[in-house]
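When you get a sec, could you give me coordinates for this:
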Amino acid sequence: MGTTFEQLSEPTEAIAEAYHRWENDPDLIPMIRPNKDKEALESRHQVSVESLRQRLEHHEIYLVFADGELVGEANFMVNPGHLYSKRQHSAWIGISIGEPAGRGRGIGFEAMRYLEERIKERGIKRVELGVFEFNEHAHRLYRKLGYKEMARIPDFTYWNGQMWADIRMEKFL
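All right, here's what the predicted structure looks like:
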């Protein structure tokens, strides 16, 4: 069956439960959100159907399935305020492979390519993303896909006893 994608238009309780699990997984927290200190790493976020509906106001979200099982999500925003480069007609992209069964199988690569195609269909020619300095696996993936480092924001997130930079990368489609 392989990897498939489905645009999220109406969240369900089951989808909200999966997001809640991923966003509160101690192994994923350092990878998916910036943390100012150790206490922030230990904090938990509530994810509900309503909070996912609110995300849909600003994000295009695609659920990622591997062999028919939900394993993650991929999303993008157009011209969000947190872009490092304030170029108009830019997308901010993000992926999260929340289920361990989905990791290490090339699904992140497929999700990135899928998002790039959706972004191109919208006529957007530039993509920006952020990757935490310690996340070498993701950094290698983005370089393999043709993303180039454009900036580093020092002391952006806490992990493993120290502060790390956020590496901003871009690609022109």
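
Please make it C-alpha for all contacts and neighbour counts, starting now.
Fine.

which one is Ala111 nearest to, not counting chain neighbours?
Closest residue in space to Ala111, ignoring its immediate chain neighbours: Ala74 at 6.4 Å, by CA to CA, 6 or more residues apart in numbering.

could you point out which element follows the helix or strand containing Arg140?
Arg140 belongs to helix 136-144 when assigned by DSSP states H and E. The C-terminal neighbour of helix 136-144 among helices and strands, as given by DSSP H and E, is strand 148-159.

In the following helix or strand past that following strand, which residues are buried?
Downstream of strand 148-159, the first helix or strand assigned by DSSP H and E is strand 162-172. Along strand 162-172, these residues count as buried under the neighbour rule (16 or more other CA atoms under 10 Å): Met163, Trp164, Ala165, Asp166, Ile167, Arg168, Met169, Glu170, Lys171.

and strand 162-172, how far out from the chain's middle?
Here the centre of strand 162-172 is set off from its chain's centre by 13 Å, with CA atoms, centre = their mean, to the nearest Å.

another one to check against the first:
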Amino acid sequence: MKTNFFKLTEPTQALVDVFNQWENNPDLIPLTRPNQDKVALERRDTLTLDELKQRLEHHHTYLIYLDDQLVGEMNYMVDPEHLYKNEAGTAWIGITIGEPAGRGKGIGYQAIQFLEEEIKKAGLTRVELGVFEFNTQARKLYEKLGYKEIGRIENFTYWADKMWFDIRMEKYLLKDV
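Below you'll find the model as predicted:
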């Protein structure tokens, strides 16, 4: 099996449909977006092609393929308002492995390493992310990749009948010599 990453520059309606499928998957919603209550958790959103094009103005987005199958996407933004530590030149990252075929195969690990290289090429040296407290698998992945916890935001997301922390993590990237 071969993993490939491609920068998204020209979104299509077919891609929008896939993103909508992932963003509305009841198994993924608790992992990918904060929800304030049960109603929010059950809310479904529909992304349009124009909205995806607008998103690309602020997100550097990459598609994740396993062999020839699109299995996920990852992205970074530079200096968004929601940083825990407001340090200029910070990349905020996100990753979604939307297809079950892409999970549990080390693709997330490869994807984050690829994304970190792209971030370094862009001249950035700090990465920050948020991971929900109950998402222990993702936390272990980030820790394995060298991310350190820098803070927690209380009552950040609702899942399994209770509110959970958002754990913020950071990593400083070494510049290539």
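
quick revisit: what would the buried residues of strand 162-172 of the first structure look like in CSV with distance to Arg103 of the first structure?
Formatted as CSV, the buried residues of strand 162-172 of the first structure follow (distance: CA to CA, whole Å):
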residue, distance to Arg103 of the first structure
Met163, 26
Trp164, 23
Ala165, 24
Asp166, 22
Ile167, 22
Arg168, 23
Met169, 22
Glu170, 24
Lys171, 24
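
hmm, back to that, with the second structure overlaid, report how far the helix holding Arg140 of the first structure is off on average.
Mean deviation of helix 136-144 of the first structure relative to the second structure after superposition (mean CA distance after the TM-score superposition for the first structure): 0.2 Å.

Now do that helix against strand 162-172, angle only.
20 degrees (axes from the mean of the first three to the mean of the last three CA atoms, to 10 degrees).

show me what contacts the closest residue to Asn75 of the first structure other than its chain neighbours?
Of all residues not flanking Asn75 of the first structure in the chain, Ile61 sits nearest, at 4.4 Å (CA to CA, 6+ apart). By CA atoms under 8 Å, 6 or more residues apart in numbering, the contact set of Ile61 of the first structure is Gln7, Leu8, Glu73, Ala74, Asn75, Phe76.

In PyMOL, how would I select just the buried ones from those?
PyMOL command restricting the contacts of Ile61 of the first structure to the buried ones, with burial defined by 16+ other CA under 10 Å:
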select buried, resi 8+73+74+75+76
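
so where do the strands sit in the first structure?
3-7, 60-66, 69-78, 90-97, 126-132, 148-159, 162-172 (DSSP state E).

Kindly reformat these as CSV containing distance to Arg44 of the first structure.
Shown next, in CSV, are those (distance: least, CA to CA, whole Å):
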stretch, distance to Arg44 of the first structure
strand 3-7, 26
strand 60-66, 22
strand 69-78, 19
strand 90-97, 17
strand 126-132, 20
strand 148-159, 16
strand 162-172, 20
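
So which of those is nearest Asn24 of the first structure?
Smallest distance to Asn24 of the first structure across the strands of the first structure (CA to CA): 12.6 Å, for strand 90-97.

mind checking how far Trp159 of the first structure is from Met150 of the first structure?
Counting by CA to CA, to the nearest Å, the separation of Trp159 of the first structure from Met150 of the first structure is 23 Å.

So which of the two has more stuff around it?
Shown here are Trp159 of the first structure and Met150; by other CA atoms under 10 Å, Trp159 has more neighbours (19 against 13).

so what corresponds to that one in the second structure?
Residue correspondence to the second structure (TM-score structural alignment): Trp159 of the first structure is matched to Trp159.

For its match, which residues are in contact?
Pro30, Asn35, Asp37, Lys38, Leu41 are the contacts of Trp159 of the second structure under CA under 8 Å, 6+ apart.

Can you give me the neighbour number for the first one?
Okay, so that is Pro30 of the second structure. 19.

And the one 10 residues further on, by the same measure?
The number of residues packed near Ala40 of the second structure is 14, by other CA under 10 Å.

likewise the one 10 residues further on?
By the other CA under 10 Å criterion, the neighbourhood of Asp50 of the second structure contains 13 residues.

Let me see the contact set for the closest residue to Pro100 of the second structure other than its chain neighbours.
Leaving aside its sequence neighbours, Pro100 of the second structure sits nearest to Val71 (CA to CA, 6+ apart; 7.7 Å). Taking CA under 8 Å, 6+ apart, we find Val71 of the second structure in contact with Leu63, Ile64, Tyr65, Ile97, Gly98, Glu99, Pro100, Ala101, Gly102.
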